[in-house]
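Student: got a structure for you, letters missing:
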């Protein structure tokens, strides 16, 4: 089986998580400068087989799209052109940043470590992926 790769897209940084090859375990992979996201994905997909891209779908509490959805849609258009053979699914990502921060607290990270926004993005991508795996 191939991996599932989750993307927590941000205008500056993007968190990335992947499954194992059996698609059982979600693990944080890295955080990438968003300007380097496509080159990173191209390199990653040459080394690992990816069967699905999951992209977080940020929504407001009233279920409307958040402001960042405009940028995510532009990214998806490029992603579809570059990786036409890999399908894309969207996953509601409401509260993932708050859950990621709470995960950091629960795991005993010190206050200065919790300020690491890149780690929050990576954990958020992992939570997006884990919620998808639970729903399958």
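Tutor: Alright, I've got the coordinates. From a predicted model like this one, the values you see are computed outputs, not experimental measurements.
Student: CA only for contacts and neighbour counts going forward, please
Tutor: Fine.
Student: what about residue 108, neighbour count?
Tutor: Using other CA atoms under 10 Å, residue 108 has 11 other residues around it.
Student: one more structure, for comparison:
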């Protein structure tokens, strides 16, 4: 069984989370400069077995796609061309950034650490992945 890798795509940086090989535990992996995301993923799948890419699907409250969807669609095309052997599934990512920030507060993280947007992105990717695992 391979890992599931979740992507919280952002214009500047992208949060990434992965499961263990048994697909039980979701853990934050890193945050990557979005310009380097495809090359990071290509390198990652060379050293780790990945079964599925989960990509956050930003939606508005009325279920319409968010404005950031126009940035994600070209990325999805590049991803499919670069790593065609791994399927991609979209997952609703509404409220993950707010939930990530609240998680940081609840864990007692200092205000200075909570200002680290890269950490928020990584936690958001982890929340996307956890919600998918719960739904399975």
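Tutor: Good, I have the coordinates. Just so you know, these numbers come straight off a predicted model, no measurement behind them.
Student: could you list the buried residues of the longest helix along the first structure?
Tutor: For the first structure, the longest helix by residue count, based on DSSP state H, is helix 117-135. Within helix 117-135 of the first structure, the residues that count as buried by 16 or more other CA atoms under 10 Å are 118-130, 132.
Student: quick one: the helices in the first structure?
Tutor: 37-47, 69-82, 96-106, 111-114, 117-135.
Student: from the contact counts, what lies against the shortest one?
Tutor: Counting contacts by 3 or more CA pairs under 8 Å, 6 or more residues apart in numbering; DSSP states H and E, the secondary-structure elements packed against helix 111-114 of the first structure are helix 96-106.
Student: how far off centre is the helix it packs on?
Tutor: With CA atoms, centre = their mean, to the nearest Å as the basis, helix 96-106 of the first structure stands 15 Å off its chain's centre.
Student: which residues does residue 84 of the first structure contact?
Tutor: Residue 84 of the first structure makes no contacts at all, as judged by CA atoms under 8 Å, 6 or more residues apart in numbering.
Student: coming back round to it: other residues contacting the longest helix of the first structure?
Tutor: Here helix 117-135 of the first structure makes contact (CA under 8 Å, 6+ apart) with 5-8, 13-19, 23-31, 54, 56, 91-93, 96-97, 99-101, 114.
Student: those in strands, which ones?
Tutor: 5-8, 13-19, 26-31, 54, 56, 91-92 (DSSP state E).
Student: mean per-residue distance, the longest helix of the first structure versus the second structure.
Tutor: Superposing on the second structure and averaging over aligned pairs (mean CA distance after the TM-score superposition for the first structure), helix 117-135 of the first structure comes out at 0.1 Å.
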